[in-house]
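Asker: need coordinates for the following:
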Amino acid sequence: MDQQMFCFQCEQTAGCAGCTGKKGVCGKSEKTARLQDELTGALIGLARATNGGTLYTDDTWKIFIEGLFTTVTNVNFHDDTIRELMGRVHEDKEKLAPMCSGCGAPCGKTGDYDLSRLWHADEDIRSLKSLILFGIRGMAAYAYHAMVLGYTDEELNRFFCKALFAVGEDWSMEELLPIVMEVGKYNLACMELLDQANTETFGAPVPTEVPLTVEKGPFIVISGHDLLDLKLLLEQTEGKGINVYTHGEMLPAHGYPELKKYPHLKGNFGTAWQNQKKEFAGIPAPVLFTTNCLMPPAGSYADRVFTTEVVSYPEIVHIGSDKDFTPVIEKALALGGYTEDQPFAGINGGRTVTTGFGHDAVLGLADRIVEAVKAGDIRHFFLVGGCDGARPGRNYYTEFVKQTPEDAVVLTLACGKYRFNDLDLGTIGGLPRLMDIGQCNDAFSAIKIATALADAFGCGVNELPLSMVLSWYEQKAVCILLTLLYLGITDIRLGPTLPAFISPNVLSYLVEHYHIAPVSTPEEDLKALLHEGE
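Answerer: Next up, the predicted model:
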C-alpha cells in the first residue's frame, strides 16, 4: 500500500486485493484516485467541524451527499470538478468554524483527514471503517436522487456526518461495529425516502413490456438512474422527431406512468453498463449519462457522449444545472439515427424485456401469490439480483436462473438482471415466473415485498420460502447488504467474489451471525437453498 493509489472499493479491484498502479480497473487514474481520497478526507474534516451535525449552513448537507456520491465507482473521472467540490467543502468548513484555519490545537477540526491512515490501519479496523465509508457512499447516491426531487430528511443528513466522523476517529472494533449496523438502518430509511420521491413524482410503476428494437430516425440513449433528467429530456425533445431509449440502469423508467405517457420514450438499447464500449461504438446517436456507471469513453464515440449531475469526464460536454439539453438534441439531429429499424436482442436472444414489478404491482397480486404457495404451485422464491460486472464467473447468475425449478418465482433487480432478463421463464397460474423489480434504487420494493409476504404467512422473512442470491460491484451494493443484515436476514449467497476489504475476522463474524456464504455452483447452491437431499 505504499503507492500513491490504493483503491479496493469495487468487486473488480485488481487481483481481488486492491488497485495500486497508475490506473484502476475502472479506468480511474492514480491522480484522480488520490484526489477522491483528498475529497473524502475533506468531508471527514467538515464532519468534525459540524460538531456531529449541530453546526451547518444551508449547503452543508448537499455538500456531504454530493461529495460522497462523486467518489462512487464509475461516476467522476474529472480532476477539475473534484477540486472544485473540495473547494466548496473547505468554504463551508470556514463558515462553520472560522477560527480553525489558523489554529494549531489538536482538536480534530484543524485539517483534512489523511485517508492513507485508513488504508494502513489494522486490517479489522480498516475492514469496519471501509464498510462504513463505502456504505454511506452508496447511501449518498440514493439520498442525492431523492434530493433532486425535493425530498430530504435531516436525521439522515446528520447520520452522514456521524458516520464520516467515526471513520476519522481512532475507535475500537466494539465502537465501530454499531456504526456499521447503523449504516444499514439509515440506508433503509434512505431507500424508503427515494421510493416515496419516485412514486409521488412519477407514479407507482406498473408491469411494462419494453421493446429492444431501435426505430429509424434520430434518437438519444440515456443511461444512469436519474428519472428527473429523463423527464426533462423527454420534455425538451417532445415534437422534435427524436426518440429516446433507456440504457442500463435507466430501464425501470418504462414502468412509471408519468414517464410512460411520452410516446417518444420508445424502448431500451443495449444491456449492462460494462458492455457500453462495445455497444456504443457504432450507434448514430448521442448518449447522455445521468449517473454511474460511466466507463472512460473510447475515441470512436467520445464525441457523442454527454454527462450531467455529478458525472464528469475530461473533454466530454457536461450539461450544467440549467439542464439545457440542446447540445444533445443537436447531436441527435445531426447524426440522424438509423435509416431502417434495427432489431436488437438481449444477451440470451430475447427481443423484449419486462420491468415495472414494484411493490405496489407485486403486492397487488399478493392474494394470488399466497394462494399459489398454499396450493403448492409456487414452491420457492429466489431474489437474484445486484450489480453486474465484467469479471469472469458472472455467468453463474444466468445458469442459476435457467436451472431454477418450474415451480419457483425469480424476483430480480439492479443491472445484474441483464444476464437473464430476456429469458422466457413462463408463468405459474398466470403469474410471471420472472419479475423485474427495478434497479438498485428500487431495492426498497424488494424488502417491502418480502416483509409483506412474511406478514401474510404469519412468519419472519427468514422463514419464508425465499432465498437471496446477490452479485455486487460497487458501493450501493454494500449499503443494501448492510440493510439486509440490519433487518436480520440470513443465509444470503454473495458473489462472484467476496469484498477485498472484508478481513478474515469480520468475515467470520458475518458468517457466524448471518450465515453469509459465497456462491459456489448453480447446482450446489440450488440444492442447498431448496433443502434437497436433507
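Asker: for the rest of this, base every contact and every neighbour count on C-alpha atoms.
Answerer: OK.
Asker: ok, now how distant is the closest residue in space to Gln439 that isn't next to it in sequence from Met468?
Answerer: By the measure of Cα to Cα, 6 or more residues apart in numbering, the closest residue to Gln439 outside its immediate chain neighbours is Ala414, 3.6 Å from it. With distances taken as Cα to Cα, to the nearest Å, Ala414 is found 13 Å from Met468.
Asker: then Pro257?
Answerer: 29 Å.
Asker: cool, and Gln36?
Answerer: Gln36 is 33 Å from Met468, by Cα to Cα.
Asker: the more surrounded of these two?
Answerer: Gln36 (24 against 19; other Cα atoms under 10 Å).
Asker: quick one, what contacts that one?
Answerer: Residues in contact with Gln36 (Cα atoms under 8 Å, 6 or more residues apart in numbering) are Thr71, Ile82.
Asker: can you give me the buried ones in whatever helix or strand it lives in?
Answerer: For Gln36, the host element (DSSP states H and E) is helix 30-49. Using 16 or more other Cα atoms under 10 Å as the test for burial, helix 30-49 gives 30, 32-49.
Asker: for the comparison step, fold the sequence that follows:
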Amino acid sequence: MGEMFCFQCQQTAHNTGCEGKAGVCGKKSDTANFQDELTGALIGLARAVKSAKPTKAADELVLKGLFTTITNVNFNNETINTLLAQVNAEKEKIAADAENYDVQQIWDADEDIRSLKSLILFGMRGMAAYAYHAFALGFTSQKVTTFFYDGLYAVGEDYGMDELLPLVLKTGEANYKCMELLDKANTESYGTPVPTEVPLTIEKGPFIVVSGHDLHDLKLLLEQTKDKGINIYTHSEMLPAHGYPELKKYPHLKGNFGTAWQSQQSEFHNIPAPILFTTNCLMPVRQSYADRVFTTSVVSYPELVHIGEDKDFTPVIEKALECGGYEEDHPMTGINGGTTVTTGFAHGTVLSVAGKVIDLVKQGKIKHFFLIGGCDGAAPGRSYYTEFAKKTPIDTVILTLACGKYRLNDLKLGEIEGIPRIMDMGQCNDAYSAIKVALALADAFGCGVNELPLSLILSWYEQKAVAILLSLLYLGIKNIYLGPTLPAFISPNVLQVLVEKYNITPISTPEEDLKKILG
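Answerer: As a prediction, this is how the structure comes out:
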C-alpha cells in the first residue's frame, strides 16, 4: 500500500506531516492509507447522493466514517475495512455509477487548495463526532446532515480558492449548528449542568474508568453497574459528566481518574481495573494494561475486546470484579498537585449569574475574561497554558473547556465575590456554552463580541479543535491566540488571509501575550 501521509493533528512529525511507516500518534501506514480510502469512499457516497436521495443508512455511515478517521480513534484495519465495505455497498444502492475519490489528489494539490480542502475535511471530521453523540441520543439536524454531503462533494471537486474559501466558513457555521444540537441533546437528556466538585481520589474496591466524550455510553454503563459494588470514574473529556443532574444521581459515579489523555500510558500502567474508551483519545495500548482496555462505538484497536451496538457491558463489569480495584483508597492529583477539580459551569449556570457578573465588570472588580482551553497534547510547549493561567491577574476570570483544562483545572485561584476565577464549561463541544456566554455579555454591554474584555487563548491537537476554530471564525471572532504551533496544513497564503481578516496570532510567552492583551 506504500507509505502514509498525514498532517491532520498538531503533533505531526516536524510540524510538516507524518510520512513513512507510522504516525506520531502510533497509527501505522497501512491504517492511515485505509482511512484515506474510506474518506475517498465517503466522497463517492456524497457524489451518489448528489444525483439521488440519501438514505438513513447513508446518513449514519457518513457520521461513522468521518468520526473513524479522527486522530486516536481507530487503529484497526479490520473495522476500517468493514466500514469501507458498508459505505461502498450503500453507494452502489443509491447510485452505482458514482466514483470514489483518490484522497492522494488532495495531498498532491497546490498548497493553497490542499490547505483549504484540509480545513473543510478536518473540520467535518471533528463535526462528525459531535453529530454522532447527538445521534446516539436521538437528535439529528437536516442542515448538518446536508452539509456533510455538500462538504464531502466539494472536497472531491476541482474547485479553486474562490469556491473553497466560503466553504471553510460554511463548515464553521454547520459545526456551530451541530454543537447547538448536541447541547440540546445533552441538556434535554441529562438536565442543565450544575457546578460540581469532583474528587481525584479512587476509593478502594472494584471500579471502571470511562474515557472519551459519549455521555450516552456512560449512562448505559451506570445503569448496568447499579448495585453491583462497582464504582465508576471518569477520565479526561468525560469529566464534565459529573455536572449533569441525571448522571449525578447515580451514587456510584464517584470521581475522576488521572489527568488528560496524553498521560494515559503512565496513569493506566498496572491499574487494577478496566478502562472503557467511548471515543478518542486512545493511545497505542501498553502490555501492562492491554488485557483491561475495552472499546465501544467507532473506537477500535487490534485484539482488544469491543462492545458492540447492543451495548452489553458485561465483559467490562466482569473484568472490574475480577481485578478488584485498590485495597485502600488511592489518592491521585491534578498536574498542579490539586486533589479535586470543579466542573459544570455550562452556559445555563453562568448566565444564571450574568447579572452579578455584569455588575462586577461595571464596578471594575472583573477586568478581563480569558477562555483558556482546547485540545491537549504531550508537547513540552503546552506548559504555556498552565503558566498563563497562573499569571493572570486576580481581577480576571478564566473560562476553560476541553481536555486543555487539565493544564490548569486543579489550580486554586480563588473567587471574585463568589464568582470562581476558574470555570470549567465542559467538553470541547461546550465551546458552544462559551460562545453563548460571550454573545450574552456583548448584548448586555451593547457592543460586539470583539469589543468585550475577552481573550481566547486556544490550544489545538485534533480535528474537533479545527471545527471549533472554524465556528469562531464564522461568528467573526477575532484576536484568537493559537498554539502550541500553527496547523501544518495551513499554507502561508491561507494563514495570511486568516491573520488579515481575523488577526489570528501564534502564542509567544505567557508574559508577552498577557502584556499585549492587558496593556
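Asker: TM between them?
Answerer: Here the TM-score for the pair of chains, by TM-score structural alignment, normalised by the length of the second structure, is 0.99; 519 aligned residues with a Cα RMSD of 0.9 Å.
Asker: map the residue nearest to Gln439 of the first structure onto the second structure.
Answerer: Applying TM-score structural alignment, one finds that Ala414 of the first structure aligns to Ala402 in the second structure.
Asker: tell me, how many residues neighbour its match?
Answerer: 30.
Asker: surely it and Ile372 touch.
Answerer: No: the criterion here is Cα atoms under 8 Å, and Ala402 of the second structure misses it with Ile372 at 9.6 Å.
Asker: ignoring the adjacent residues along the chain, who's closest to Val224 of the first structure?
Answerer: Just so we're on the same page, residue 224 of the first structure is Gly rather than Val. That would be Thr291: by Cα to Cα, 6+ apart, it lies 4.6 Å from Gly224 of the first structure.
Asker: could you double-check that the one you found lies in contact with Ser223?
Answerer: Yes: Thr291 of the first structure lies in contact with Ser223 (Cα under 8 Å); the separation is 7.4 Å.
Asker: let me see the contact set for the residue lying closest to Gly40 of the second structure once chain neighbours are set aside.
Answerer: Among residues not flanking Gly40 of the second structure along the chain, Tyr101 sits closest, at 4.4 Å (Cα to Cα, 6+ apart). Applying Cα under 8 Å, 6+ apart to Tyr101 of the second structure gives the contacts Gly40, Ala41, Ile43, Gly44, Gly156.
Asker: what's the helix or strand for the aligned partner of Tyr101 of the second structure in the first structure?
Answerer: Tyr101 of the second structure maps onto Tyr113 in the first structure, with residues paired by TM-score structural alignment. Per DSSP H and E: Tyr113 of the first structure is located in neither a helix nor a strand.
Asker: gap between Tyr113 of the first structure and Phe160 of the first structure?
Answerer: With Cα to Cα as the criterion, Tyr113 of the first structure and Phe160 of the first structure are 16 Å apart.
Asker: same deal with Leu423 of the first structure?
Answerer: Taking Cα to Cα, one finds Leu423 of the first structure at 40 Å from Phe160 of the first structure.
Asker: with Leu227 of the first structure instead?
Answerer: The value you get for Leu227 of the first structure to Phe160 of the first structure, if Cα to Cα is used, is 24 Å.
Asker: neighbour count winner among the two?
Answerer: More crowded of Leu227 of the first structure and Phe160, by other Cα under 10 Å: Phe160, with 28 against 22.
Asker: just list the residues touching that one, thanks.
Answerer: Phe160 of the first structure touches Phe64, Ile65, Ile136, counting by Cα under 8 Å, 6+ apart.
Asker: that one: what secondary structure?
Answerer: helix (DSSP: H, G, I helix; E, B strand; the rest coil).
Asker: translate it into the numbering of the second structure.
Answerer: In the second structure, Phe160 of the first structure lands on Phe148 (TM-score structural alignment).
Asker: isn't Gln3 of the first structure right next to Gly21, touching?
Answerer: Yes: contact criterion Cα under 8 Å: Gln3 of the first structure and Gly21 qualify, at 7.3 Å.
Asker: helix, strand, or coil at the corresponding residue of the second structure for the residue nearest to Gly224 of the first structure?
Answerer: The pairwise alignment with the second structure assigns Thr291 of the first structure to Thr279, based on TM-score structural alignment. Following three-state DSSP, Thr279 of the second structure is assigned to coil.
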